[in-house]
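1. sharing a model prediction with you, sequence too.
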Amino acid sequence: MRSKQTFSISFFVRKKKNQPEKALLYTRITINGRSREISLKREVLTDRWNTSGSRMMGSNIESQQINRKVDDVRSKLYQSYDDLKKENQIITIDALKNRFLGNDIKNITLIELLNYHQCKMEKVLKYGTLKNYSTTKKYLIEFLKVELRIDDIYLKQIDYKFILNFEGFLRVKPGLHNNGVMKHMERFKKLMRLALDLDWIDKNPAARFRLNFKSVDMIYLSKSDLKSIEETTFETEKLNLVKDIFLFACYTGLAYVDVKTLTKDHLKIGIDGKKWIFKRRVKTNTPIRIPLLKQADLILQKYSNHIKILDSDILLPVYSNQKINSYLKEIAAELNINKRLSFHAARHTFATTVTLSNGVPIETVSKLLGHHNITTTQIYARVIDSKVSSDIDSLREKLNQL
C-alpha cells in the first residue's frame, strides 16, 4: 500500500552578501521530504521580513506588493499540484517545479503549436497548402485577441466551447462561406491531432467536431461554351492570351500551377511516337503522362517565341491566378456564358466535355488527371450522368408531343 504523500510550501529570504540589509525572496517546495528552492526574483529589506509569518511587515506599497506575490505563488503552487494529481501524473518535486515554471509539455500554447507546425511543415507541405495554414493561423490569432481578448492560450485550456466559438467567429467573416469555414476548421482539427500525437494534450477536444461541407455545383464548359471561346478573337492582347492559356488547360487537364511551371523538359515523345507531357503534379507530386492533343500543341507553338518566355525553359507566359480569374470573368461576360468561370473550370472541362463525354474510359481519365483514387474521378462521371438524364428527359417531352 502506497504511503500518503506529504507536500508543503514555505517562503524565506536569503541575505545578499555585499548588502546584508537587503535579501532575495525564495519559496521552498517539499514533497516527501525532498525540497527544491525557487527564486521569486524579488528583493526585500531584511529587517521588514517576518520569518514566522512569511510576510512583509508594514502597510506600505512595497510590502503589499511582496505579500501579494507570496499569496499568488502559494496559490499557483497548490493549483499546479492539484492539476498534476487530476492528470494522474507521478508527482515529484521536479515535476511540480516544472509545472509551476511552465517548463513541462503540459503548458504548450496554441501559438507555440502553430509555430511548431509552420516550422516542421515548411519543407513538407506545398506552398499553397502552407499559405492556407498561414491564413488559418492568422484567423486563430485574431480570434484570441478580438473575441477572447488574450494573446495566447494553453492547449489544455482549449475545449469544445472554444472550437464552436471559433467556428462562429469564422462564419461572420466577409466573403467566407460554409465550405471555406469548414476548410479552416479541418486544418484546426489536424493541428489539434498533431498536438495529441506529440503528447501535448491528453484529449483532443476537436475530435468530436463534425465537418459539414456542402456540395457545390461543378463549373465546367459545355461543348458550345468551349467552341464559343475558341472561335472568339478579343480586342485586347491580354484577353486573347488568357483565352489561350485557359484552352490549353481545357485540353490537357492541368491545374493552374502545373501550367505555370510547365517547361520544355516536360515535353517528351510518348510510346506512340507523338508528343506527351511527362510531369509531376505540384499539388500532390503524383506523376502524370498526358498525350498532347492538337488544340493544346497549336497553343504551345503559338507562344514558342513569346517575349516573356524567350530566354527561359517555360513553355507558356502565364499571368497570376488572380489576374487570370479576373480576365476569365470578363471573357464569360462578353460571350454571355452564365457561369462563374475560373481557371479550375478548365480541369473540370477536360474531365467532362473533352474526355468522358467523348467516350474516354474513366480509368484513363483518372490517370490523365493524376488522381490517386478513381472515386475522385467518379465525381465527373456523375456530372455526365446527370447531363444524360437531363437530355433524355428533354427527349421524352419531345416524343410525348408526337
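-> It's in. Note that this is a predicted model, so its numbers are computed, not measured. Residues are numbered from 1 along each chain as shown.

2. only C-alpha atoms for contact and neighbour calcs from this point on.
-> Fine.

3. what strand or helix carries Ile288?
-> strand 287-291 (DSSP states H and E).

4. which strands or helices does the following helix or strand past that strand pack on?
-> The C-terminal neighbour of strand 287-291 among helices and strands, as given by DSSP H and E, is helix 294-302. Using 3 or more CA pairs under 8 Å, 6 or more residues apart in numbering; DSSP states H and E, the elements in contact with helix 294-302 are helix 237-250.

5. coming back round to it: what is the strand holding Ile288 packed up against?
-> strand 275-280, helix 362-369.

6. at 10 Å what do you get?
-> Packed against strand 287-291 by the contact rule (3 or more CA pairs under 10 Å, 6 or more residues apart in numbering; DSSP states H and E) you find strand 267-269, strand 275-280, helix 362-369.

7. identify all contacting residues around it.
-> 251-254, 266-272, 274-281, 297, 365-371 (CA atoms under 10 Å, 6 or more residues apart in numbering).

8. cool, stretch 206-215 as well?
-> Contacts of stretch 206-215 (CA under 10 Å, 6+ apart): 158-164, 178-183, 185-186, 188-193.

9. please repeat the previous calculation with a cut-off of 7 Å.
-> 160, 163, 179, 182, 186, 189, 192 (CA atoms under 7 Å, 6 or more residues apart in numbering).

10. buried residues in that stretch, which are they?
-> Ala206 (16 or more other CA atoms under 10 Å).

11. quick one on the thing from earlier: which of the contacts of stretch 206-215 sits closest to Leu239?
-> Closest approach between these and Leu239, by CA to CA: Asn179, at 30.4 Å.

12. contacting residues for the closest one?
-> Asn179 neighbours (CA under 7 Å, 6+ apart): 213-214.

13. 6 Å instead?
-> Phe213 (CA atoms under 6 Å, 6 or more residues apart in numbering).

14. pretty sure Phe11 contacts Thr27?
-> Yes - under the criterion of CA atoms under 6 Å, Phe11 makes contact with Thr27 at 4.3 Å.

15. what does the longest strand anywhere in the chain contact?
-> For the chain, the strand that runs over the most residues, judged by DSSP state E, is strand 34-45. For strand 34-45, contacts defined as CA under 6 Å, 6+ apart pick out 22-29.

16. same question for the residue minimising distance to the centre of the chain, what's its three-state structure.
-> Note on the chain: the residue nearest the mean C-alpha position is Tyr133, at 2.6 Å, using CA atoms, centre = their mean. Applying DSSP: H, G, I helix; E, B strand; the rest coil to Tyr133 yields a three-state assignment of helix.

17. still on that earlier bit, following element in sequence after the longest strand of the chain, please.
-> Next along the chain from strand 34-45, counting by DSSP H and E, comes strand 49-50.

18. ranges for the helices of this structure?
-> Remark: helices assigned in the chain by DSSP state H are 61-86, 93-101, 110-121, 127-146, 160-171, 178-197, 223-231, 237-250, 256-260, 294-302, 321-334, 344-349, 362-369, 374-400.

19. below is an additional structure, to be compared with the one above:
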Amino acid sequence: MQYDLSILFFLKKGQVDKKGLIPIYLRITVNGERSEVSTNRKVEVSKWDSDTQRAKGRSEAARILTDYLDSLDSRVKRDYNALNERGEVITASVLRDNLIGKNLKKYYLVQVFEMNNALIEKEEGQKYTRNTIDQYITTFNRIKLFLSQEYACTNIALSDLDVLFIRRFEIFLKTSYGIEHNTIMKHLKQLKKVIHFAMELGYLDRDPFLQHKTTFKQGSRGYLTSDELQRIETHKFRIKRLDQVRDVFVFVCYTGLSYSDLERLKPDSITKGIDGKNWIIYEREKTGVRASIPLLPAAQSIVDKYRDDPECLINNQLLPVKSNQKLNSYLAEIAELCEISKHVTMHLGRHTFATTVTLTNGVPIETVSKMLGHTSLKTTQIYSKVVDTKTSHDMGKVAEKLLQREVS
C-alpha cells in the first residue's frame, strides 16, 4: 500500500501562557488522516519561523530547540520507514503513539552496557586495549552500585535517563570515591559512549548528554627534577625487586614509553636507526601512532644489563616488567628510600622524559611530540608550560641574587 506522509510543526496560538510563550505541536498526516501531539516545548511567536517550522536566529536556545524538533522529525520518519519495510499498516495515530512511547519496547541500561562490554572484549588488541576495556568494566560496576544506592534498583530504562541522572552519577563518583575531576569525566565519557551505542541500535532516540558537557581540566604534569632522577639512578638497593623496578622506571625516564607500550617490548624491539645507532621504533597501543625513540646511553645500559637475564629470556621480554600496579607500589618504596616526597609512578617517568630529559635540555617540542607518539602537538605543549614554570622559578632566583648584589 502506498502512503503519503506529512510532518508539520506549528504553534497552538490559543494556548499562550502568562509569559507570552506558545506551545509547539507536531501534526502527523498519513493519507489525509491527522494526529497531533505536543512537543513539550514553547516559544515566543516573534521567535518562530512558520515557513521553516523552526526557531529563528542563531542563539544557543534556538539551536537547542531546532535540534530537538529535528530529532522528532527524524524519529517519525524512522518509524515510518521501519513499519513500511515490515509491511505493517501505517496510520497517523500509530506514528504518534510510537513517538510518545506508547507502543515502544523498553530497553535498559545494564543490558546495553553488558552488550557493549562483551563486544569490545572481542576486539581486545585490535580496536581496544586491555586498559580501555577495564575502564568500561569499572564504570559499569560503579553504575550498578550507583543504581543500588541512589535509586534502590538494579536497572533503569534508557528512556528514563536524563541530565539529572548524569549529574547525580557525577556527584556519586565524587563523594563515594573521592576521585579527581578528570577521572570522573572519564567515567562519564564511557557512559556517554554506551548511550550513543544504544542510540545507534535504535533503543534510544534522544541524547541525555546533549546538554551536559564532559570537559577535562588541563592539570599540571608532575615530573622528577634532574637531582631527584639522579638520586634514584645512583641509589644502591639491597633488594633485587627494587633494583629491577628502579631500572625499569629509569628506562621510562629516558625513553618516555607508556606502561602499555613498555610491557610489549621484546628483545627484537631494538632496531638500528637512520644514524646506525639503536632505536625503539613502534606503534603506540593507545593511538596507533608510529613513534621513534633513539636510545640514550642511560637507557642502553639498562638494556645491556638485562640482555641475558633468565627471567627476561623465559618471558621473551626486553626488561623485567611487572604489572603496573606492582611497579607503582614498589616505586612508592623507592621514593621513600631516596627521600623523594613526590608521588612517583610509572607515568611520572614519561612526564620526566618530556620535561627534565628533553625539553629542559633544548630538544624541540615537535621532536618530543613525535617521540612520545602524541597525535596532537597541543598535548605536548602541556609539558612545555611546566618547563616555562621552571624557567620562571629559576629566573626568579637569579633576580634575587642580582638584587642582593646591588644592595651589598
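-> In hand now; what should we look at? Being a predicted model, the structure only gives us computed values, none of them experimental.

20. among the contacts of strand 34-45 of structure 1, name the buried ones.
-> Buried members of the contacts of strand 34-45 of structure 1, counted by 16+ other CA under 10 Å: 22-27, 29.

21. out of these, which are inside strands?
-> Mapping those onto strands (DSSP E) picks out 22-27, 29.

22. turn the residues you listed into CSV, including distance to Val216 of structure 1.
-> As requested, those are exported to CSV (distance: CA to CA, whole Å):
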residue, distance to Val216 of structure 1
Lys22, 72
Ala23, 70
Leu24, 67
Leu25, 65
Tyr26, 63
Thr27, 62
Ile29, 61
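
23. quick one: which of those residues is nearest Ala351 of structure 1?
-> Nearest to Ala351 of structure 1 among these, with distances taken as CA to CA, is Ile29, at 69.2 Å.

24. hmm, Phe12 and that closest one touching each other?
-> No - contact between Ile29 of structure 1 and Phe12 fails when scored by CA under 6 Å: they sit 11.3 Å apart.

25. overlap in contacts, the two.
-> With CA under 6 Å, 6+ apart, Ile29 of structure 1 and Phe12 have no common neighbours.

26. what's the local residue count around Leu204 of structure 2?
-> Neighbour count for Leu204 of structure 2, taken as other CA atoms under 10 Å: 20.

27. residue in structure 1 matching it?
-> Using TM-score structural alignment, the partner of Leu204 of structure 2 in structure 1 is Ile201.

28. relative to His212 of structure 2, how far out is Ile64 of structure 2?
-> 12 Å (CA to CA, to the nearest Å).

29. what does Ala118 of structure 2 give?
-> If you go by CA to CA, the gap between Ala118 of structure 2 and His212 of structure 2 works out to 27 Å.

30. likewise for Tyr108 of structure 2?
-> 21 Å.

31. one more: Asp388 of structure 2?
-> Asp388 of structure 2 is 34 Å from His212 of structure 2, by CA to CA.

32. likewise for Glu400 of structure 2?
-> 48 Å.

33. please apply the same query to Tyr80 of structure 2.
-> Tyr80 of structure 2 is 30 Å from His212 of structure 2, by CA to CA.

34. what's the neighbour count on Ile184 of structure 2?
-> Neighbour tally, Ile184 of structure 2, other CA under 10 Å: 21.

35. aligned partner of it in structure 1?
-> Checking TM-score structural alignment: Ile184 of structure 2 goes with Val181.

36. also Thr360 of structure 2?
-> Checking with TM-score structural alignment, Thr360 of structure 2 has Ser357 as its match.

37. repeat that for Leu295 of structure 2.
-> Looks like Leu295 of structure 2 aligns to Leu292 there (TM-score structural alignment).

38. now do its match against Val73 of structure 1, distance only.
-> Distance from Leu292 of structure 1 to Val73 of structure 1, by CA to CA: 72 Å.

39. give me the more crowded residue out of these two.
-> Neighbours around Leu292 of structure 1 and Val73, counted as other CA under 10 Å, are more numerous at Leu292. The numbers are 20 against 17.

40. that one: what's it in contact with?
-> 275-276.

41. distance of it relative to His177 of structure 1?
-> For Leu292 of structure 1, the distance to His177 of structure 1 equals 37 Å [CA to CA].

42. can you tell me the element Ser6 of structure 2 falls in?
-> Counting by DSSP H and E, Ser6 of structure 2 is part of strand 5-11.

43. show me what counts as buried in stretch 220-240 of structure 2.
-> Buried residues in stretch 220-240 of structure 2 (16+ other CA under 10 Å): 221-224, 228-229, 231-233.

44. now do the contacts for Phe10 of structure 2.
-> Contacts of Phe10 of structure 2 by CA under 6 Å, 6+ apart are 24-25.

45. following the longest strand seen in structure 2, which helix or strand shows up next?
-> When structure 2 is parsed with DSSP E, its longest strand is strand 33-44. As assigned by DSSP H and E, the chain's next helix or strand after strand 33-44 of structure 2 is strand 48-49.

46. counterpart of the next helix or strand after that next one in structure 1, which residues?
-> Note on strand 48-49 of structure 2: by DSSP H and E, the next helix or strand toward the C-terminus is strand 54-55. Using TM-score structural alignment, strand 54-55 of structure 2 corresponds to no residues of structure 1.

47. residues in contact with strand 54-55 of structure 2?
-> 47-49, 62, 66.

48. how about a cut-off of 7 Å?
-> By CA under 7 Å, 6+ apart, strand 54-55 of structure 2 touches 47-49, 62, 65-66.

49. same check on stretch 190-205 of structure 1?
-> Against stretch 190-205 of structure 1 from outside (CA under 7 Å, 6+ apart): 105-106, 108, 155-156, 159-160, 206.

50. give me the ChimeraX select line for these, limited to the buried ones.
-> Restricted to buried positions by 16+ other CA under 10 Å, the ChimeraX selection for the contacts of stretch 190-205 of structure 1 reads:
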select :106,108,155,156,206
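
51. closest to Lys4 of structure 1 among the buried ones among the contacts of strand 34-45 of structure 1?
-> Ile29 (16.8 Å).

52. pretty sure the closest one contacts Ile9?
-> Yes - counting by CA atoms under 7 Å, Ile29 of structure 1 touches Ile9, with 4.7 Å between them.

53. any of the contacts of stretch 206-215 of structure 1 buried? List them.
-> 163, 182, 186, 189, 192.

54. from Leu130 of structure 1, how far off is the second one?
-> The spacing between Met182 of structure 1 and Leu130 of structure 1, counted by CA to CA, is 17 Å.
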